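In: sequence plus the predicted model coming up.
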Amino acid sequence: MKAIVYTKYGPPEVLALKDVEKPMPKENEILIRILATAVNSGDWRLRKADPFALRLFFGLTKPKTNILGGVLSGEIEAIGKDVKRFKVGSPVFGTTGMSFGAYAEYKCLPENGVLALKPNNISHMEAAVIPFGGTTALHFLKKANIQRGQKVLIYGASGAVGTAAVQLAKYFGANVTGVCSTLNIEMVKSLGADNVIDYTKEDFTQNGETYDVIFDTVNKISFYCSLKSLIKSGILILSAAGMSEMFQGIWTSMTSTKKVLTGVISEKAEDMIFLKELIEAGKLKSVIDRTYPLEQIAIAHTYVEKGHKKGNVAIVLTDK
């Protein structure tokens, strides 16, 4: 099968299209023919080993896993003898977890993985871009116990996590303020945001407003200025936090009435089923900025790494 392989950390050019062995499903696994995947911030960070500490987990001098890609949508081509949840031919979407491997034509995953049947009202391309931002936003909003009527500010509202967070917070009944650049204001409004702040013209931490929850999806705002814009018992969500922000968050949660949520998300099949139901009910939609074929994934990485994409960048695999 065709796959995008990298054997050393570095710029997008380390990604190369190669022929590799097609996987075979174990007794509890399904074999998915991948029709679409996506390039997310986690992909380029792993490609570069940025921050350097990633090497401690994924390979000190070179990557232990040679095929990146954490999300997919496709069709089940084969199943192991013990599989009960899925059938051959079923369309599925989901995440690959720490096994990665979605930058390829095929991927084996356990039937109890983070998977669900693909929503019947969207394409594989639209389905593939949902899991990264969708599961991240859902994890943190549920952890913050979002309540109807709460004021929620989402910084980086036009990115993969941000576009999902705006829609999910609205679904949970929050009053949502999105923060983005001038070019993305109308798009964020179209997702249901009640208010939109253009960060190039206004600093939300200086406008006197306070919020029940502030969700920083891009790790680009001042930690302490954000705390000042929270109510006394408010929650600061840092989904893209570095180590320093994590330690600051632990200290703040221990020493004040405000709470900071960071860390690695937990993904469950139930989350994918929930997102599927929202999509089919018209409550959640994909936001796709650009689309590339698998062989142009280095170009996609270059674009995503610049940090200015609207929503998601999809990779479509052709059937050869």
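Out: It's in. Numbers count the residues shown, from 1 in each chain.

In: CA only for contacts and neighbour counts going forward, please
Out: Will do.

In: where do the helices sit along the stretch 51-200 of the chain?
Out: Along the stretch 51-200 of the chain, the segments classed as helices by DSSP state H, counting those that start in this stretch run 55-58, 124-128, 130-143, 160-171, 185-190.

In: so how far is the last one from its chain's centroid?
Out: On the basis of CA atoms, centre = their mean, to the nearest Å, the separation between the geometric centre of helix 185-190 and that of its chain is 19 Å.

In: for it, packing partners?
Out: For helix 185-190, the elements it packs on are strand 195-198, judged by 3 or more CA pairs under 8 Å, 6 or more residues apart in numbering; DSSP states H and E.

In: next, the angle helix 160-171 makes with the following helix or strand past the strand it packs on.
Out: Downstream of strand 195-198, the next assigned helix or strand under DSSP states H and E is strand 211-216. Put simply, strand 211-216 runs at 160 degrees to helix 160-171, going by axes from the mean of the first three to the mean of the last three CA atoms, to 10 degrees.

In: may I see the buried residues of strand 211-216?
Out: Within strand 211-216, the residues that qualify as buried are 211, 212, 213, 214, 215, 216, counting by 16 or more other CA atoms under 10 Å.

In: likewise stretch 73-86?
Out: 73, 74, 75, 76, 77, 78, 79, 80, 83, 86.

In: of all those residues, which comes closest to residue 148?
Out: Closest to residue 148 out of those is residue 73 (32.3 Å), distances taken as CA to CA.

In: just send the buried residues of stretch 73-86 back as CSV, with distance to residue 58 too.
Out: Shown next, in CSV, are the buried residues of stretch 73-86 (distance: CA to CA, whole Å):
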residue, distance to residue 58
73, 25
74, 26
75, 29
76, 28
77, 29
78, 29
79, 29
80, 29
83, 30
86, 31
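
In: try this one next to it:
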Amino acid sequence: MTKKSMKALYQEKFGGPEILQIRDLPIPEPKDNEVLIKVEAAHMGNGDQVARTGNSPWPLMKIPAKIIMGFFKPKIKVPGGEFSGVVERVGKEVTQYKVGERIFGFTDMQFGAHAQFVCLPQTAPIATLPDEVSFEAAAAIGGSNAQTAMHFINVANVQPGDQVLINGASGGIGRVATQLAKAKGAIVTGTCSAQNSALVLALGADHTIDYHKTDFTQQGKKYDVIIDCAGFLPWRKVEPVLTPKGRHLLAMFGFSHLFKQRQTKGKGGKQQLCVLAPASPEKLKEISNRLVDGTLKPIISHRFPMNKAIDAAWAYENKTREGCIVVLPQEWNAK
């Protein structure tokens, strides 16, 4: 019997968005412990760019990324990590999800969500999606990004009145961290481009700094928490602008940051913390609750039907956006 096919974004080699194709592929068959998900919306993000180019901007991840993505040709043929959709079928050992159930989350290092269907183990970082939350919102908030931001805020122990700086506040992690820090009652400053200043203020930030014109480490203002989503700020630059017990948290870091973390952690003074966020369905449930109560609000810049998914990759590559880019795999030729 001929397998039914689906539309999917596909790559046979590494490169820019020009190497992407839209192909007809067989709809995957769920294994005994897997769920087949009809993808309603998927986020176009940094992980997809890494999978497409085979290069990680994080020095510590360059070799692991090559091992996962491939050294010469991509092992990952279909990109797409953060998504939402509906359970289409379940394997005979699946107990956590039912056919017809709305879910969201991310595929982790498997990718594959830029397609009309994807198969995942029931233990993957996915969770049920309340009816009050749209598929687009659930995909756009970014399950992986949102979990990372939530972990940052918890590790930093943000308190009401804390001066919090989010470096890279308009990015996927930064947008969520800005909202969560503000919900904690912090006074939030976000660094971003002038183009994205209005967006960051709309997310709740009290102040913005145009990083093209101003180095926040040279302004003399001190912060209780600095969350670095955008780069690898060295301790020598950050330490002078931290309060006596201030915390500097990094999403990406090198060996020097790990060394400084070992020197500063647990000493009762200023700390550098290299943060890795473990994935868990429980955190996704909390994220969905915050989407329902309005604490978290995704900003969607562009929506692309499946036949325009390559244009979505170009929009991300060229940074022609102020917010999230969402691909809608079940739509075709939408206007």
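Out: That came through fine. Everything quoted here is computed from the prediction, not taken from an experiment.

In: related to what we said a few turns ago, which of the helices of the stretch 51-200 of structure 1 sits most buried?
Out: Compared across the helices of the stretch 51-200 of structure 1, helix 160-171 shows the largest average neighbour count, a mean of 27 (mean count of other CA atoms under 10 Å).

In: which residue packs closest to the residue nearest the centre of structure 1, ignoring adjacent ones?
Out: Nearest to the geometric centre of structure 1 sits residue 132, at 2.3 Å (CA atoms, centre = their mean). Using CA to CA, 6 or more residues apart in numbering and skipping the chain neighbours, the partner closest in space to residue 132 of structure 1 is residue 71 (6.7 Å).

In: looking for the alignment partner of the one you found in structure 2.
Out: Aligned by TM-score structural alignment, residue 71 of structure 1 pairs with residue 82 of structure 2.

In: cool, residue 317 of structure 1 as well?
Out: In structure 2, residue 317 of structure 1 lands on residue 329 (TM-score structural alignment).

In: do you know which of the helices of the stretch 51-200 of structure 1 lies nearest residue 220 of structure 1?
Out: helix 160-171 (13.0 Å).

In: re earlier: between the buried residues of stretch 73-86 of structure 1, which is closest to residue 238 of structure 1?
Out: Closest approach between the buried residues of stretch 73-86 of structure 1 and residue 238 of structure 1, by CA to CA: residue 73, at 27.6 Å.

In: from residue 157 of structure 2, how far off is the match of residue 71 of structure 1?
Out: 27 Å (CA to CA, to the nearest Å).

In: hmm, back to that, could I get the helices of the stretch 51-200 of structure 1 as JSON lines with distance to residue 154 of structure 1?
Out: JSON lines is the format used below for those (distance: least, CA to CA, whole Å):
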{"stretch": "helix 55-58", "distance to residue 154 of structure 1": "30"}
{"stretch": "helix 124-128", "distance to residue 154 of structure 1": "23"}
{"stretch": "helix 130-143", "distance to residue 154 of structure 1": "10"}
{"stretch": "helix 160-171", "distance to residue 154 of structure 1": "7"}
{"stretch": "helix 185-190", "distance to residue 154 of structure 1": "10"}
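
In: for stretch 53-64 of structure 2, measure first residue to last.
Out: OK, stretch 53-64 of structure 2 end separation, CA to CA: 14 Å.

In: revised request: answer the last question for stretch 108-126 of structure 2.
Out: Terminal-residue distance, stretch 108-126 of structure 2 (CA to CA): 10 Å.

In: run through the residues that contact the aligned partner of residue 92 of structure 2 in structure 1.
Out: Following TM-score structural alignment, the counterpart assigned to residue 92 of structure 2 within structure 1 is residue 81. By CA atoms under 8 Å, 6 or more residues apart in numbering, residue 81 of structure 1 lies in contact with 27, 28.

In: from residue 115 of structure 1, how far out is residue 81 of structure 1?
Out: Noted for residue 81 of structure 1: a distance of 18 Å to residue 115 of structure 1, by CA to CA.

In: one more: residue 45 of structure 1?
Out: The gap separating residue 45 of structure 1 from residue 115 of structure 1 is 24 Å, by CA to CA.

In: the two: who's more crowded?
Out: Taking residue 45 of structure 1 and residue 115 together and counting by other CA atoms under 10 Å, residue 115 has the greater number of neighbours (26 against 17).

In: show me what that one aligns to in structure 2.
Out: Aligned counterpart of residue 115 of structure 1 in structure 2: residue 126 (TM-score structural alignment).

In: ok, its match touching residue 103?
Out: Yes. Counting by CA atoms under 8 Å, residue 103 is a contact partner of residue 126 of structure 2 at 6.6 Å.

In: wait, the residue nearest to the centre of structure 1 touches residue 160, no?
Out: Yes. Between residue 132 of structure 1 and residue 160 there is a contact at 7.4 Å, judged by CA under 8 Å.

In: joint contacts of these two?
Out: residue 40.

In: so the host helix or strand of residue 37 of structure 2 aligns onto which residues of structure 1?
Out: Assigned by DSSP H and E, residue 37 of structure 2 falls within strand 34-44. Aligning strand 34-44 of structure 2 against structure 1 (TM-score structural alignment) gives residues 29-39.

In: before I go, just wanted to say thanks for your time.
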